[in-house]
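Peer 1: One predicted model, sequence on top.
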Amino acid sequence: MYVIYIRDGRKGEFLKAIRFEDVEKYHSGQYLMAVAVGFLSVYAGIKALCGDEAPERKDISILSGHGGPGFRDAFEYVTRAASRGALTVDVNYPVAQYDPHRAQSYAFVFSLTDGRSVEVSLKEGFLPLEFYDLLEKGRAGTRTEADEERLDDLKKELCDRALSMPLDDLLAVKRLS
């Protein structure tokens, strides 16, 4: 299982080991797919930037192409980027725009204060068209109770799938600087 190591404290003196289960407890449980993909994206971003070294929370900023609560909670729990003012959302970010109904990117840029940055994006095909259609029904106010139950099941299925598949099959990582 994946573990994110991060340093916290005034001088980075506290080493934290964060697992998906920790983030899942922090989150309400309604957006499990996003929590899983968000957690794995942070893991992949930190690994690409720092290797086996644990970065300091205060050194990480995030540009997120998705503003949803599952991604936000994953980023906040691990990095505290939202509460530190180091999280920016740009749904028009031009990578991983898969939703046929609206602008929404599944790409995330992780940057360190030393200038290094990487882009982590969800690979095309992970989220089925049914997922986007159910979200669109919710925005239109036409989602039925059966649709709600199917969406809940689908989010859980996608969460489990993301956590069990090889990271390279789920995410693309590109060094930006």
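Peer 2: Received it, and whenever you're ready, just let me know what you need. A quick note: this is a predicted structure, and the numbers were derived from the prediction, not measured.
Peer 1: hey, let's count contacts and neighbours off CA atoms from now on
Peer 2: Noted.
Peer 1: now the strands for the chain?
Peer 2: 3-8, 14-19, 60-64, 87-89, 107-112, 117-122, 171-175 (DSSP state E).
Peer 1: Out of the ones you listed, which is closest to residue 152?
Peer 2: Checking those against residue 152 by Cα to Cα gives strand 117-122 as the closest, at 20.2 Å.
Peer 1: can you give me the helices in the chain?
Peer 2: Taking DSSP state H, the helices of the chain run over residues 20-26, 32-50, 69-79, 129-140, 145-164, 167-170.
Peer 1: just checking, what packs against the first one?
Peer 2: Packing partners of helix 20-26 (3 or more Cα pairs under 8 Å, 6 or more residues apart in numbering; DSSP states H and E): helix 32-50, helix 69-79.
Peer 1: residue closest to the middle of the protein?
Peer 2: Geometric centre of the chain, nearest residue: residue 38, 1.6 Å, by Cα atoms, centre = their mean.
Peer 1: My guess is it contacts residue 75. True?
Peer 2: Yes. Residue 38 is within contact range of residue 75, at 6.7 Å (criterion: Cα atoms under 8 Å).
Peer 1: quick one, what contacts the residue nearest to the centre of the chain?
Peer 2: 70, 71, 72, 74, 75 (Cα atoms under 8 Å, 6 or more residues apart in numbering).
Peer 1: alright, now check it against this:
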Amino acid sequence: MHYQTTIVLLLAALALIAGAYAYSAGPAAPDNTMTASPGPANPLAAIIVSDNGVQAKISIGDVTAYHAKMEAEEDGTMVPGQPEIDPCCAWMYRSLSAGIRALWGDEIPQRSDISVASYLPSCGALHTGWYVTGTGPGMDSATADRFILLRPDGTELTDTSHAARSIIAKNRNADSYRIVLTRISTGESVTVALKEEAFPDRFFALFTKVKNDPAVTKEEVAEFNTVKNAFRDNLVQKPDEDLVIIQR
């Protein structure tokens, strides 16, 4: 009996010590990563900003046309009559839309109050970011906000030439599909990323193969085009809550 009593007292003492330690350590840090709140019924609803007191509605068609124009100027080719939605345009558009809702809610942001940093320096991402923020060539910069590109280590990529951007863009991974959006007036920021299920199977393996391997086969190119289109369809069709992660 004495032995059993000793064991009980010892266990009670250990429980008290553990409880005291847990209290002194404080509560666990909250997880600030969350699925985006449900967005509009139309996943590609217009992004609305206040541009010098005038509401500007920016559509996916606007950014697609701007991207096609910028690529044609860079390549020295004609602008296609009906340009298709580029996956990177769709990704940046959806990310900006979700990030603006996370920071401004139902308010319409001043264009000059938005700051965006993108980890993906692809042409589609850059041109879409330029257009929405008003910072690109041919845009009225009087009320433009801020848009920059980031290297994988988080430092700014100041050389926005195609050659400099391609080195990073060709070696992308899921973490590359992130933007940091800041409300300049308050200093509040959110990081907007994609859920893993947004990427079709073998997307990155095939992307790397097609972009970097001279020995890529026709079959692999065809398979990549299929998964690339599936990725674009996810970005165009899926609701925010199935697509986007918001981290504060």
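Peer 2: Arrived safely. As the structure is a prediction and not an experimental result, all values here were calculated from the model.
Peer 1: List just the nearest of the contacts of residue 38 of structure 1 to residue 109 of structure 1.
Peer 2: residue 75 (11.5 Å).
Peer 1: After alignment, which residue of structure 2 pairs with the closest one?
Peer 2: If you follow residue 75 of structure 1 across to structure 2 using TM-score structural alignment, you land on residue 129.
Peer 1: My understanding was that its match contacts residue 149; is that so?
Peer 2: No. Counting by Cα under 8 Å, residue 129 of structure 2 stays clear of residue 149, with 9.6 Å between them.
Peer 1: who's in contact with the host helix or strand of residue 73 of structure 2?
Peer 2: According to DSSP states H and E, residue 73 of structure 2 maps onto helix 60-75. Helix 60-75 of structure 2 is contacted by residues 44, 46, 78-80, 83-86, 89-90, 93, 123-124, 127-128, 131-132 when judged by Cα under 8 Å, 6+ apart.
Peer 1: Please identify the buried residues of it?
Peer 2: 60, 63, 64, 65, 66, 67, 68, 69, 70, 71 (16 or more other Cα atoms under 10 Å).
Peer 1: how much does it deviate in direction from strand 47-51?
Peer 2: Helix 60-75 of structure 2 runs at 80 degrees relative to strand 47-51, counting by axes from the mean of the first three to the mean of the last three Cα atoms, to 10 degrees.
Peer 1: ok, back up a step: adding mean neighbour count and distance to residue 47 of structure 1, write the strands of structure 1 out as JSON lines.
Peer 2: Converted to JSON lines, those look like this (neighbours: other Cα atoms under 10 Å; distance: least, Cα to Cα, whole Å):
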{"stretch": "strand 3-8", "mean neighbour count": "18", "distance to residue 47 of structure 1": "9"}
{"stretch": "strand 14-19", "mean neighbour count": "15", "distance to residue 47 of structure 1": "14"}
{"stretch": "strand 60-64", "mean neighbour count": "23", "distance to residue 47 of structure 1": "13"}
{"stretch": "strand 87-89", "mean neighbour count": "18", "distance to residue 47 of structure 1": "19"}
{"stretch": "strand 107-112", "mean neighbour count": "24", "distance to residue 47 of structure 1": "11"}
{"stretch": "strand 117-122", "mean neighbour count": "24", "distance to residue 47 of structure 1": "10"}
{"stretch": "strand 171-175", "mean neighbour count": "17", "distance to residue 47 of structure 1": "10"}
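Peer 1: do you know which of the ones you listed lies nearest residue 148 of structure 1?
Peer 2: Of all the strands of structure 1, strand 117-122 comes closest under Cα to Cα, at 24.0 Å.
Peer 1: equivalent range in structure 2 for the closest one?
Peer 2: Using TM-score structural alignment, strand 117-122 of structure 1 corresponds to residues 189-194 of structure 2.
Peer 1: That stretch vs structure 1 - mean distance after superposition?
Peer 2: When structure 1 is overlaid, stretch 189-194 of structure 2 sits 0.8 Å from its aligned residues on average, using mean Cα distance after the TM-score superposition for structure 1.
Peer 1: Return the distance of that stretch from the chain's centre.
Peer 2: 6 Å (Cα atoms, centre = their mean, to the nearest Å).
Peer 1: ok, now stretch 42-49 of structure 1?
Peer 2: 11 Å.
Peer 1: what's in contact with that stretch?
Peer 2: Identification of contacts with stretch 42-49 of structure 1 by Cα under 8 Å, 6+ apart yields 2-4, 55, 75, 78, 109-110, 116-120, 167, 173, 175.
Peer 1: repeat for stretch 70-79 of structure 1
Peer 2: Applying Cα under 8 Å, 6+ apart, the contact partners of stretch 70-79 of structure 1 are 4, 6, 18, 23, 26-27, 30-39, 42, 57-58, 60, 81-83.
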